[in-house]
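Peer 1: Got a predicted model here, sequence first, then my questions.
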Amino acid sequence: MNRLLLRVVCLLAVLAGVNYVVWRWLDSVNWSAWWIAVPLVIAETYSVIDTFFFALTMWRVKVRNGPEAPAEGTVDVFITTYDEPIDLVLTTARAAKAIRYPHSTWILDDGDRAEMRAAAEREGLGYVTRSEDWVDKPRHAKAGNLNNALFQTGGEFLLILDADQIPEPQILDNTLGYFADPRVALVQTPQFFSNVDDADPLGNQAPLFYGPIQQGKDGWNAAFFCGSNAVLRRDALMELGIVGYVRDVERTVRVSLRASERMLAKAQRSSRSDPETSRLIAEIRSHVEEASARLRAGDSVGEVTYRLQQSVDGVSRSVVRGDIAAMEEDLRAIAALPVQADSELGAFVVDEVALDRLAETDLSPLAAIESVQRIADTLAVDRPGQAQPVMPMATISVTEDMATAMQLHAAGWRSVYHHELLATGLAPEDLGTMLGQRLRWAQGTLQVMLRDNPLVKRGLSGGQRIMYFATMWSYLSGFASVVYLAAPVVYLLTGVMPVTAWSVDFFARFIPYFVLSQLMFLVAARGLRTWRGQQYSLALFPLWIRACWTAAANVWFGRSLGFVVTPKERAGRAPIPWRQIWPQLTAIVVLVIAAIVGVLRVIAGTADGVGTLVNTVWVIYDLVVLSIIPRAALYRGPAAHAARKDSPLR
């Protein structure tokens, strides 16, 4: 009955939203004030699409009662850490060691701390840190830490825990049975925080996501990996790493061979006066063309590149003449040849634009041969720019969890969301830390959207595409929020209307849509408190906008995002992050001023009463939403650490 009711409300909310936004575009946009009217109707269209995505997620909510098969298989428990306090890590490690199901417990210390190693040895725990192979190579943050450990351990399954996530003894007993299905690669359980009370204004608990949303995504076989409190199948990850490795190498080889062919063709034309040099270039060109043909025919990349390297080396050794001065100039261009390892992407990457420029450069015939030889040398299949050639955990984003889950789903693997509290962690206790954490999540999600958009990703089902894109889409809300804050201010201060009239048609369409969309959240939440999440979707608009432009700058222009581990302990009283919240505080002041001016204009007889009332109510709503920011800024931690016993998941 609850599922039927939810579907009915979802359908009505979407229909009401479509009815409203179509009417807005066709009949109510005030084109004479297009500069505010058009942004507003675009923002409303964004919100209706968001409503559709949420309704579609809720349409197939899957509530699991637990695995039917018994727990089987060997397990490694990974506890990832970088610079967290050793006592905190050991508390988690001792709880992990006490898990009832037989397993091995490993501390993955990315900080390579001698005291952490010694503590692990005293406790009888496994200890893994980066090998020497990682020196001066891209580290890939947490993904690199996990990838390193995957090649130093051997369990069939991996339970991944953050340094502060204390597991329950039954966590493996209650999750491993799902892997009786040989295509299940991931079982995710909720994240819940023991240091958060009901008064928490930071919104650390995410009951809507770790509940209805994950259950809805589970119905579409799109439940996410959330970085911790999850069990993964090693074979699935290793398959992912090998497939990704082969694809990256094949792409690199194809791009490089095309550039080599263009360079050699141009060099051959310029060497017609020198028959011997022309002959050598023609010989190398034939080897490159043969390599391209063999690759298209499906020959092994390793065999193709090895034979090409040998052939080019043989020809190059016979080249003994050339203009030394010209060579020096040409070799400067060769030294900058754009074949390198990308520290963010985690792959062997060829800069295609730079290769195109090199291919069009007027290099001497000898330099062209040297350039092709250098390209051939860089095509070694062992990925010399990386610490290890195979990277099972995705490294295209700072949120390696979501990216890895999407790769698994695209490869045909299945995931499970098990809605039972089986581990508890520590949440940020000050606004600055929380904002840093949310920014990293948003940046990583947007990195995935820009680098590997699920809407066009091969292997995903239609439902999976939408489930992934819906999460990415939600981080674009910052732009819509600015419009929702600005529109009532514009009207109250100037009288400029974004709609043609505050008519019966407007209210007859807007009110049902607004009420039904809120009812959809209430029914989906099944009594859970979700208002805080709705507040922050609007109140953090500067953060979401910053995430968009920084992620785009990283993907398109290579600007670093950095990676900061969320602090697990408070170091004294945290300062108020004024630089991060001044836009919200400014918006609060402007909204209050606009409401006062609007009322005064009505009293003076220079403003419409209905329009002023509508926009004043709008301003009050915005103020209620934004009020969470000053409350969070003044927050000084939970009153008591008693939230865990009141969790609705227990």
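Peer 2: It's in. Numbers count the residues shown, from 1 in each chain.

Peer 1: Please make it C-alpha for all contacts and neighbour counts, starting now.
Peer 2: OK.

Peer 1: who's in contact with the helix or strand in which Leu623 is found?
Peer 2: Per DSSP states H and E, Leu623 falls inside helix 609-626. Helix 609-626 has contacts (Cα atoms under 8 Å, 6 or more residues apart in numbering) with 485, 488-489, 491-492, 502, 535-536, 538-539, 584, 588, 591-592, 595, 598-599, 602.

Peer 1: Would you pull up how far that helix lies from the middle of the chain?
Peer 2: Offset of helix 609-626 from its chain centre (Cα atoms, centre = their mean, to the nearest Å): 35 Å.

Peer 1: Please compare the first structure with the one that follows:
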Amino acid sequence: MALLSPLFAALAGAAVIIGVRLTVLPLLNPNRWYWRTLLLGTATLLSWRYVAWRFTETLVPLDWTPDAVVSWGFATLEALTVLSSSIAFVILSRVRERTAEADEHVGWWSPGEAPSVDIFITTYNEPLEILERTIIGAKAVRFPKLGVFVLDDGRRDWLRQACERHSVGYIARSDNAHAKAGNINHALAQRALNPDRPDFVAILDADFIPHVDFIDRTVALFYDQGVGLVQTPQHFFNPDPIQHNLGISAGYPDEQRHFFDNVQSARDAWGIAICCGTSSVMRVHAIQQIGLLPTQSVTEDFLLTLKLAENGWQTVYLNEALTEGLAPEGLKEYIVQRGRWCLGLMQIARNCYNPFGSHRLGLMHRISVIDSVLYWLTTFPFRLASLICPLLYWWLGITIMNASLVDITRYYIPYYVMVLVALNWLSKGLFIPIVNDTAQLIAAWPICRAAALGLLTRGPHRFSVTAKGGDRTRIVVQWSLMRPFLILFGLTVGGLIVPLNSDFVFNTSLAAGDGVAIVLFWTVYNVLVLLVAIAACIERPRYNRPQRQVLEPITLTIGDDLHRGWLVNLGPEGARISGPFGLSVGATGNLTIPAIGDVEARVLASTRDGYRLKFSPSIEQRAQIIEKLHTARALPGADRGDIVRIIRELARALNR
């Protein structure tokens, strides 16, 4: 009881923060800079209060002992993560939304003098089923002067023929120099020779489908003659591997939502929004002025932003869902993609735009580079260190910190709760501790390796293109990714069992008391994170992709019988319906789909509430289905977190 009174007193700070979150924050507008600044400023102050306490009261005396090296090393890494988050909080303190601006300036050109726009679809090795969606979507875009070109770095005859069938342009080159940037530069040079050369060029990856108003909305912002590039968010019509493998896509948005929904709008408010490649539109004159797309980094998009800024051109951000794409479907592809982003950023900071170097970048763009470098250099090493440090205590008796439970409650808990409250208030609940930590942990080691490679070596560096498509209909256990987590899980559980049930405790000063309680809680949390990471390494099948949920009334005609029901999922290859019963597998008929008409369909299998159908659509019907699914103005996927649903689905995933 003697301990409980000061412990409850220490919890008062966290209780106040939670109370404010429940009673006050729902009444405030998160887009107002003063509320954002107050909340994020408070989080920053509590963060540095915690860091000051860590360095003044919790560390082992400085020496060359293992205890001192680990204790000071981990605290330094914590301080660097706080520095990184503090810079991020400054950036997040303002936000700019340009929807009203785009509304005002749609059609800013003189009547009959609309600018010419090309859509470039970049491709290397994607299959036709992926490219076809993008081509059909690009052709459906509404704009007076529009050209569509497929930039094929794979030099494939079948793709040339497909482009001819769809009446779109086809551009290929003799080599693959400088990868995607070189591909775009070659196409820009080719199009500059033509009489109908474009004023603006939109960039789409092979798997990104534009909505019908993509060009209308983005070109509206080029009324400002200082704008060199307009970036829009990337949305995904399929769950990423972590969402899918854990079964949480309905309650947990894709991992990039915070960046595109919150960070980019905040960066735009400071004039440091960045190009993210696909779903962007460029002013051709600006790109020509800087010597076309830069090629010194594998992330040419961020480098392009800095090159434009150095030459006086703005990159602006329109936060509207104007395209939708295919997220990496496999865990390895997901990791490869993020490793490439990290490597490219380090190349930029080391070789092109050192934030402390002698170039013409302004202060905010230099801070932008520092913010990005610190994110990659601290977030993922910290996640690994958080798993390893408790093991050093349990197995080697190494002290990480000397602190009482009351002090941890007084200094750490308010800081942690305040950061979570602030970020979740701004981001619609996107920060779920165990899930976010798992997403970071999955890619932590490859990203740490890429960061070291990019920062310490000049290059050139090889990288892999994110693979798309392929057979995803089987359960695949990614043993190479899971194995380290299994080992860490075994050591962590062993660290709980062996020392606490034997004399195998090295650090007798912490063997009983607050120290062991702190590490015990830390260890239990790590066990949960590792369990979720292990579950995420089991790739679940993806059937009938890319079907999407479409709830509409339908009629299935088989012979003379009419079966009415509901369309549940729809894709170019087939659908799932509910309502009809008594159908025979293999029966054929016509499914009447609103706005498309009768599509020939065969009953493939029964489900709990209906049937799965296989289509035999005409070429025109297939195109109509793709347009229906992907080009309408809509928001694909979840855009906010649902903690109750996540917990339910995680429990189900761990019990499989």
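Peer 2: Looks like it came in fine. Just so it is clear, the model here is predicted, and its values are computed rather than measured.

Peer 1: coming back round to it: mean offset of the next helix or strand after the helix holding Leu623 of structure 1 relative to structure 2 (after superposition)
Peer 2: Counting by DSSP H and E, the next helix or strand C-terminal to helix 609-626 of structure 1 is helix 628-634. Following the fit onto structure 2, the mean deviation recorded for helix 628-634 of structure 1 is 1.9 Å by mean Cα distance after the TM-score superposition for structure 1.

Peer 1: So which bit of structure 2 is helix 628-634 of structure 1 matched to?
Peer 2: Aligned by TM-score structural alignment, helix 628-634 of structure 1 falls on residues 532-538 of structure 2.

Peer 1: what does that stretch contact?
Peer 2: By Cα under 8 Å, 6+ apart, the list of residues contacting stretch 532-538 of structure 2 from outside reads 241-242, 245-246, 331, 434-435, 438-439, 441-442, 475-479, 481-482, 485-486, 650, 653-654.

Peer 1: likewise stretch 201-213 of structure 1?
Peer 2: Defining contact as Cα under 8 Å, 6+ apart, one finds that stretch 201-213 of structure 1 is touched by 57-58, 61, 190-193, 196, 419, 427-431, 434, 524-525, 528-530, 532-533, 536, 628, 631-632, 635.

Peer 1: Which of those residues fall within strands?
Peer 2: 192-193 (DSSP state E).

Peer 1: Can you flag which of the contacts of stretch 201-213 of structure 1 belong to helices?
Peer 2: Secondary structure from DSSP state H places 57-58, 431, 434, 524-525, 532-533, 536, 628, 631-632 of those in helices.

Peer 1: Tell me the one among those residues nearest to Ile36 of structure 1.
Peer 2: Using Cα to Cα, Tyr536 is the member of those that lies nearest Ile36 of structure 1, at 23.9 Å.

Peer 1: and the closest one, what is it in contact with?
Peer 2: Taking Cα under 8 Å, 6+ apart, we find Tyr536 of structure 1 in contact with 203, 625, 628.

Peer 1: How much space separates it from Trp544 of structure 1?
Peer 2: Using Cα to Cα, to the nearest Å, Tyr536 of structure 1 is found at 10 Å from Trp544 of structure 1.

Peer 1: Kindly report the same for Ala33 of structure 1.
Peer 2: 27 Å.

Peer 1: Just give me how far stretch 557-565 of structure 1 sits from the chain centre.
Peer 2: Per Cα atoms, centre = their mean, the centroid offset for stretch 557-565 of structure 1 relative to its chain is 13 Å.

Peer 1: who touches that stretch?
Peer 2: Residues outside stretch 557-565 of structure 1 that contact it (Cα under 8 Å, 6+ apart) are 82, 141, 398, 440, 550-551, 553-554.
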